[in-house]
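Enquirer: fold the following for me, if possible:
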Amino acid sequence: MNLYLRVLSYVKPYWYFMAGAMVCMACFALTSSATVWVALPFLQTLFGQETVQTVQGTPTGQPGQAGQGGQPGQGGQLDVAQDSANRLEQRTGMTGLRETLKDRTNDLIRRPTKQATLERLCLIILFILLLKNISSYLQAYLMAYAENGVIKDLRNHLYIHLHRLSLSYFHRERTGELISRVSYDVMKINGTISAAFGTLVKEPMLVVVFLAILLILSWQLTLVSLVLLPLSVLVITTVGRRLRRSSTASQEAMADLTSTLQETVAGVRVVKAFNMESFEIGKFKRQTQHYFRTLLRLTHMHNLASPITEILGSAVGLAILWYGGRQVLEGGLLAPEDFLTFFLALFSMMKPVKELGQVHNRIQEGIAAADRVFSVLDTAPEITDAPGAVPLPDLRREIRLDRVDFRYDAVSDPALEEIDLVVQAGETVALVGPSGGGKSTLVDLVARFYDPTGGRIVIDGKDLRSVTVASLREKMGIVTQDVILFNDTVRNNIAYGVADMPLDRIQSAAAAANADAFIEQLPDGYDTFLGERGVRLSGGQRQRIAIARAILKDPQILIFDEATSSLDTESELLVQEAIDRLMKGRTALVIAHRLSTVQKADRVVVVDRGRIVQSGVHGSLIQEDGLYKKLYNLQFRDQEPVAE
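Expert: Next comes the predicted model:
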């Protein structure tokens, strides 16, 4: 119930659409019942012996009882008096209400001739049908507007919350799983909203008005028709519980399928390089087969309630047909035309009852999806602004890491231990060390993608946890090793994060990154779309676009993870020139993979197994018999320029 109420809370902004839809639903229910009720005078008009009565209630056109002038004879007067007495005697309780409503309907419809009555009746039916269908269209449109608006708001809320979550969350969760929740699961919730405000409002209205007709016509037969209602509720509730479990399994299978598809497409180069197409196809087929089976179970449970409800309803109908038919034949309870109207109303009520039988299942499917969506929304961001956090002023003195420790979770080994490091404003510090030694973790802490589990990081004396995250990252430019470019134009990729940037400034940044020349040669220059992840560019070109992006932002603090991919000599020189321009005059933390970078750095810090093991300049460290010398011999020595 709590999940259900949370879903419905998103309906508040659209309450006026819902209110309008409910008014239309009420109109639809009344006009639907009216079409059934007017069946009675329609039958009487076509098959009845009498069409119109005089003011006294005496049939006209009966020679034996009245003359041509319409004056009743003595026998006619006695018949009329007896008929009036009988009708007054009968008009008590539900029977009286029934006869009164029938008279009022006849007064509205009947005319002096059957032909005129039929014409008027057709006009009334036409008006009712027009009103009924206009109401149906309007309620469907208003409901669709509100439902789709809720789904849009919920999807936006989920997407916004995902961006607020910390980096660690995305390391724990699969990308395909998150995509499935934002797309597939949110859409499944639409069924819950539709059931809540469509089926649960509209169908009960129809049931009520048809039930009212049934009670008016014969409360005895109506009681017989309600005998099997508790059994129907029991069946529907049991099926609904099983349906929720099947729906959850189906949504999880879809998430697995989406994850596999996302990973395969993202890693298609590796798949082809290792001739693993057959393996990945087999894996995908197994998952589609599993999803197919979960869908079959879901379909089985989903469709089980409907035939059971219909069978029970048909049993009721047959019981009414047998019992009521006998009463009609024996001349009790109902007149034949009343019994036909009762039967028509009963079977008209079957459709909304059947829909109500399905609504519990639809709600359970939506609740299963809502559980997965709200599990994301209930995940609290680990990195947030502390109460009273202030904007970070411009860097003037230093970045200090004071005895910093960090673990990714409570059970893992320390990623960093007792890190003491001071980076002066304007200084370039190159971080080197074996893979997995903690270099990337260290710069992630400076960017506050994570908070230290011990110690603190301060900028000009201000703890990073006491300043706003936005103001910290506004001061930073981050160039990752795996260059991320979006499926957008070159212009928008370079200006990413900087709104309304003039083209001349973008071109200046591209020129500083040695990217302007190749950009101008692209089919549409700066308006060329790069494709997903910039697949239309070479590795060196992607690196220079990323550097241009950082130059345009003009950050005070630069975090730069050099790409390890090898480039041809010309591209290497162009990239290195761009890096030099990028780092000039900035405070920089660089995870270095190029000899030229460590040689030009103001200081080299060697990180191994989560600790700083050496620190100094390249020239002095190379003379020490330490880890840096080993790394130099393994990693950098081949990059030394060859003497001529």
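
Enquirer: contacts, neighbours, all on C-alpha from now
Expert: Noted.

Enquirer: if I look at the nearest residue to G534 once chain neighbours are set aside, how far off is L522?
Expert: Spatial nearest neighbour of G534, excluding adjacent residues (Cα to Cα, 6 or more residues apart in numbering): L485 at 5.2 Å. Separation of L485 from L522 (Cα to Cα, to the nearest Å) stands at 16 Å.

Enquirer: quick check: the residue nearest to G534 is in a strand.
Expert: No - according to DSSP: H, G, I helix; E, B strand; the rest coil, L485 belongs to no strand; its state is coil.

Enquirer: correct me, but T597 touches A430?
Expert: Yes - counting by Cα atoms under 8 Å, T597 touches A430, with 7.3 Å between them.

Enquirer: which one of the two has more residues nearby?
Expert: Set side by side, T597 and A430 show more neighbours around A430, with 28 against 21, by other Cα atoms under 10 Å.

Enquirer: how much space between the most centrally placed residue in the chain and S508?
Expert: By Cα atoms, centre = their mean, the chain has its centre lying nearest to V186, at 2.2 Å. Taking Cα to Cα as the measure, V186 falls 44 Å from S508.

Enquirer: please apply the same query to R549.
Expert: Applying Cα to Cα to R549 and S508 gives a distance of 11 Å.

Enquirer: equivalent analysis for S538, please.
Expert: For S538 relative to S508 (Cα to Cα), the value is 21 Å.

Enquirer: got the end-to-end distance for stretch 324-340?
Expert: Distance across stretch 324-340, first residue to last, is 10 Å (Cα to Cα).

Enquirer: what does that stretch contact?
Expert: With contact meaning Cα atoms under 8 Å, 6 or more residues apart in numbering, stretch 324-340 is reached by 40, 43-44, 217-218, 221.

Enquirer: just the ones of these in helices?
Expert: If you go by DSSP state H, the contacts of stretch 324-340 have 40, 43-44, 217, 221 in helices.

Enquirer: one more sequence to fold, the one below, so I can look at both together:
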Amino acid sequence: MSPKAKKFISYYKPYKGLFFADMFFAIMAAAITLVYPMIVRYITNTVLVQYEMNEALQIIIKLTLVMIGLIIVEFICKFFINYQGHVMGAKMEHDMRNEIFGHYQKLSFNFYDNQKIGQLMSRVTNDLFDLTELCHHGPEDIVISLIKFIGAFVILLFINVPLTLIVFSIIPVMFIFAYKLKSKMHLAFKRNRERVADINAQIEDNLSGIRVVKSFANEDVELVKFHESNGHFVESKRNSYFIMSVFHSGLGAFTTLINVAVIIGGGVFIVKDIIQLSDLLTYLLYINNLVDPVKQLINFTEQFQNGITGFDRYLEILAVEPDIVDSKDAVTLTDVKGEIEFQDVAYQYNDTVAEVFRDINLRVRPGEYVALVGPSGVGKTTMCSLIPRFYEVTSGRICIDGTDIRDISLYSLRKNIGIVQQDVYLFAGTVMDNIRYGKMDATDEEIIEAAKNANAHEFIMELPDGYNTYIGQRGVKLSGGQKQRLSIARVFLKNPPILIFDEATSALDNESEKVVQESLEKLAKNRTTFVIAHRLSTIRNAENIIVLTEDGISEKGTHEELLELNGIYAELYNMTNRK
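Expert: As a prediction, the model looks like this:
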């Protein structure tokens, strides 16, 4: 058994009882359909021929009651199959969706740097929709079809062997026809899914950046781009519909051919007195029981292709191994003092050959306030992102309180680091919900205290519903300064010993910057703090200013010491002042 098949079957294990019950009722339903034509044959061949009218009538009434009972049992079987079977499929889809979402949480920034969010969303939603039908109908259709097919074949042989052989000379050709189209359908459905994922990615990109679109009056440009990708999807669909049309038309032609062969062959056999008219009638009834499972099995091929292409794309993501994981003997950080040391650290992105920086050697004392400055693109943000292991060092090592961060559990490491970024991300929800993200079990009083420390309480109380105000997707109802203060309140609530401020005030106006700067300085008190500075005036009081260039650390010292040095920092500072 292939690993993919084993993986697929593993999702049935939690629902074994439901699965076997579904199979039992499927077998019952299939068996019942084989009984009806036999009853018809018994009536036409035996009851109407061998019994007097009154006695025959009584037998027919009894058989009618039997068939009504069978109809009730069949109804119960099919109800269970359609209801509980679909529920089982939905539960399996639920488990798969949980698994892939959990896997997304484990993947590092390197993975997300090269992915489109809409594409990833499509793996969690669209790609798994058809799996519900496959998980439910797949085993059930195979069991029902085999029982019907084998049962009908045996009964037809019993009725008339030559006529059965005529029918079975056509069925293999029917299977070969379906098999030939199988690979083409697989490719067509896979292409459809890729096109849907492209559309999802474009929609997500457009709607996330709708303010930029409107500010540049580029709605028509976006429409043209969307129409183009939507057109590609239609072309992809047209190709798959062409293959499906050939597929279904061919199946219909083969079904008609089988019926024609039975009628002609049966007619010839009646003329030659090889078969009775009543047997031919029964034979024609059983032909449906023979052809239907063949069509069902072949239709299952289409369903299988639909579901398995989604499952393939699902497995592609699960196959991506997280490149940053806990070491075997990872320890938990306790009593963190906040000493951080970079030892010969170098880093380069996976898809590049040049290093972002190299030979970084830096020791930061507990509670020290360190500023990182330098030209754009020299790796200031990347250097700070190495501390919480959002990226992994290419060489060298980073230690916290003397312990290599690769020997610390990721959960423990990141719980002890607070990050305030320039691009604040707030979740759709209330003010209270967003601050509580810093400590999920925090009380309302703790949240209010954190907001006060971040200079956010006053503006929050002016909102329509105070802390229970809904702030919209990404906090669109708040100003930049307000959003930034909420993100600072979140970190106050987290209360970590190590802080990273990534150009936290660079996008704010002067008034907002002053308020946020006060909040940041209050937050940084007695904590080891890294500040990535865009406006050098905000870091004049830093205890240690690190000047980063493509060659690594070029200068370090206090503001006054670096100005005296009259080097890169002095040049950057004078340039900023001239502006």
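
Enquirer: in the ones in helices among the contacts of stretch 324-340 of structure 1, find the pair that's most separated.
Expert: Within those, two members stand farthest from each other by Cα to Cα: Q44 and L221, at 22.0 Å.

Enquirer: tell me who's in contact with the residue nearest to G534 of structure 1.
Expert: So L485 of structure 1 contacts 493, 530, 532-534, 542, 546 (Cα under 8 Å, 6+ apart).

Enquirer: of Q44 and L221 of structure 1, which one has the most company?
Expert: When Q44 of structure 1 and L221 are compared on other Cα under 10 Å, the one with more neighbours turns out to be L221, at 20 against 15.

Enquirer: what's the match for the more buried one in structure 2?
Expert: Here L221 of structure 1 is matched to L163 in structure 2, going by TM-score structural alignment.

Enquirer: and what of L340 of structure 1?
Expert: Here L340 of structure 1 is matched to L281 in structure 2, going by TM-score structural alignment.

Enquirer: which helix or which strand is home to that match?
Expert: L281 of structure 2 belongs to helix 277-318 when assigned by DSSP states H and E.

Enquirer: now stretch 290-304 of structure 2: which residue numbers in structure 1?
Expert: Per TM-score structural alignment, the counterpart of stretch 290-304 of structure 2 in structure 1 is residues 349-363.

Enquirer: ugh, wrong one, I meant stretch 515-529 of structure 2
Expert: Counting by TM-score structural alignment, stretch 515-529 of structure 2 pairs with residues 574-588 of structure 1.

Enquirer: and that stretch, what's buried?
Expert: The neighbour-count check on stretch 574-588 of structure 1 (16 or more other Cα atoms under 10 Å) flags 574-576, 578-579, 581-583, 586-588 as buried.

Enquirer: and of these, the nearest to R448 of structure 1?
Expert: Using Cα to Cα, those come closest to R448 of structure 1 at A588, 15.6 Å.

Enquirer: you'd agree the closest one is in a strand?
Expert: Yes - per three-state DSSP, A588 of structure 1 lies within a strand segment.

Enquirer: ok, now how distant is I340 of structure 2 from E355 of structure 2?
Expert: I340 of structure 2 is 22 Å from E355 of structure 2, where distance means Cα to Cα.

Enquirer: the more surrounded of those two?
Expert: Taking neighbours as other Cα under 10 Å, I340 of structure 2 and E355 compare with I340 leading, 23 against 15.

Enquirer: and the more buried one, what pairs with it in structure 1?
Expert: By TM-score structural alignment, I340 of structure 2 lines up with I399.

Enquirer: look up the closest residue to its match, ignoring the ones flanking it.
Expert: Among residues not flanking I399 of structure 1 along the chain, I459 sits closest, at 4.6 Å (Cα to Cα, 6+ apart).

Enquirer: now which residue in structure 2 aligns to that neighbour?
Expert: When structure 2 is aligned by TM-score structural alignment, I459 of structure 1 is paired with I400.

Enquirer: distance check, that match against S412 of structure 2.
Expert: From I400 of structure 2 across to S412 of structure 2, the span is 12 Å (Cα to Cα).

Enquirer: average distance between the match of stretch 290-304 of structure 2 and structure 2?
Expert: By mean Cα distance after the TM-score superposition for structure 1, the fitted stretch 349-363 of structure 1 averages 1.7 Å away from its aligned residues in structure 2.

Enquirer: now find how far off-centre that stretch is within its chain.
Expert: From the chain centre to the centre of stretch 349-363 of structure 1 is a distance of 24 Å (Cα atoms, centre = their mean, to the nearest Å).

Enquirer: check stretch 316-323 of structure 2 too.
Expert: Stretch 316-323 of structure 2 has its C-alpha centroid displaced from the chain centroid by 12 Å (Cα atoms, centre = their mean).

Enquirer: just the endpoints, please. Distance across that stretch?
Expert: Distance across stretch 316-323 of structure 2, first residue to last, is 16 Å (Cα to Cα).

Enquirer: name the surrounding residues that touch it.
Expert: Here stretch 316-323 of structure 2 makes contact (Cα under 8 Å, 6+ apart) with 100, 103, 106-108.

Enquirer: among these, name the buried ones.
Expert: Buried residues within the contacts of stretch 316-323 of structure 2, counting neighbours by 16+ other Cα under 10 Å: 100, 103, 107-108.

Enquirer: buried stuff in stretch 590-609 of structure 1?
Expert: Within stretch 590-609 of structure 1, the residues scored as buried using 16+ other Cα under 10 Å are 590-595, 597-598, 601-609.

Enquirer: among those residues, which lie within strands?
Expert: Taking DSSP state E as the definition of strands, the buried residues of stretch 590-609 of structure 1 contribute 590-591, 603-608.
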